[in-house]
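Undergrad: sequence and predicted structure, then a few things I'm wondering about:
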Amino acid sequence: MLSTKEHADVFRELLRKGDRLYLVPVPGHSSALPEQLAAIAKNISADLELVETYADVFAALEVAVEGEKKRAIVLCGSLYLIGHFLSSINN
């Protein structure tokens, strides 16, 4: 998520009990530190199943899909991150 966003507000809207949160920086942009976002998320929603940080979106997705068949995976937080992801998989 970009550093300019209202992180707590975003987490309040998105996170639900039992969710798993995988946090990554947004490449090439003013990104909030994933470790700081993790602390905010834990304060907002203490009943998350998992909160982890990763160096990039691909490392996070690798862990997120490991052994999962029924959980939806949502990539969100920044259109820049989604653009980076789509650009990378299309190359």
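TA: The structure has been received and is ready for your questions. All values derive from a computational prediction rather than experimental measurement.

Undergrad: use CA for all of it now, contacts and neighbours both
TA: Fine.

Undergrad: which parts of this protein are strands?
TA: 20-23, 50-53 (DSSP state E).

Undergrad: counting by contacts, list what the last one packs against.
TA: Going back to what we said before, that points to strand 50-53. In terms of contacts (3 or more Cα pairs under 8 Å, 6 or more residues apart in numbering; DSSP states H and E), strand 50-53 is packed against strand 20-23, helix 34-44.

Undergrad: follow-up on the earlier one: turn the strands of the chain into TSV, including distance to residue 37.
TA: Shown next, in TSV, are the strands of the chain (distance: least, Cα to Cα, whole Å):
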stretch	distance to residue 37
strand 20-23	7
strand 50-53	9
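
Undergrad: one more to weigh against that first structure:
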Amino acid sequence: MNIQTYLDAIEGILIRCFLGGMGLLLVWFAMFVFAGDVIYPIHARWFQIPRQTFDAIHYAGMALTKIAIILFFLLPWIAVKLVSGKKAG
């Protein structure tokens, strides 16, 4: 097996992880937007937090998750894609 085979496998893994992570982030966002009024009372009972704090925590969590997904999956995928293109050309 040559290096191109490994690069192709890594590309596939990284793009699937990126798409899966963004899918989970989309589900989180949808649940937060459409079911936030149902989710908040459950968390408020456990943690005694005001609604603004609850919203801020979720907003920050989604932002950090998005940054992590881009940093750990999309950027390496782009790098592997560039290296793979140099090997093929």
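TA: Okay, I see it. Computed from a predicted structure; not experimentally measured.

Undergrad: TM between them?
TA: In this superposition the chains share a TM-score of 0.25, using TM-score structural alignment, normalised by the length of the second structure; 41 aligned residues with a Cα RMSD of 4.0 Å.

Undergrad: coming back round to it: what's the closest of the strands of the first structure to residue 64 of the first structure?
TA: strand 20-23 (7.6 Å; Cα to Cα).

Undergrad: pull out the buried residues from that closest one.
TA: For strand 20-23 of the first structure, a neighbour-count test (16 or more other Cα atoms under 10 Å) marks 20, 21, 22, 23 as buried.

Undergrad: among the residues you listed, which pair sits farthest apart?
TA: 20 and 23, at 9.9 Å, using Cα to Cα across the buried residues of strand 20-23 of the first structure.

Undergrad: what touches both of these two?
TA: Residues touching both residue 20 of the first structure and residue 23 (Cα atoms under 8 Å, 6 or more residues apart in numbering): residue 51.

Undergrad: among the buried residues of strand 20-23 of the first structure, which one lies nearest to residue 38 of the first structure?
TA: Of all the buried residues of strand 20-23 of the first structure, residue 23 has the smallest distance to residue 38 of the first structure: 7.2 Å, by Cα to Cα.

Undergrad: my guess is the closest one meets residue 53, correct?
TA: Yes. Counting by Cα atoms under 8 Å, residue 23 of the first structure does reach residue 53; the two are 4.6 Å apart.

Undergrad: what do the two both touch?
TA: Both residue 23 of the first structure and residue 53 are in contact with 34, 35, 38, 60, where contact means Cα under 8 Å, 6+ apart.

Undergrad: which one of those residues is nearest to residue 11 of the first structure?
TA: Lowest distance from residue 11 of the first structure to these (Cα to Cα) belongs to residue 38, with 10.2 Å.

Undergrad: do I have it right that the closest one meets residue 44?
TA: No. Under the criterion of Cα under 8 Å, residue 38 of the first structure makes no contact with residue 44, lying 9.9 Å away.

Undergrad: hmm, back to that, of all the helices and strands packed on strand 50-53 of the first structure, which one is nearest residue 10 of the first structure?
TA: Here helix 34-44 is closest among those (Cα to Cα), at 9.5 Å.
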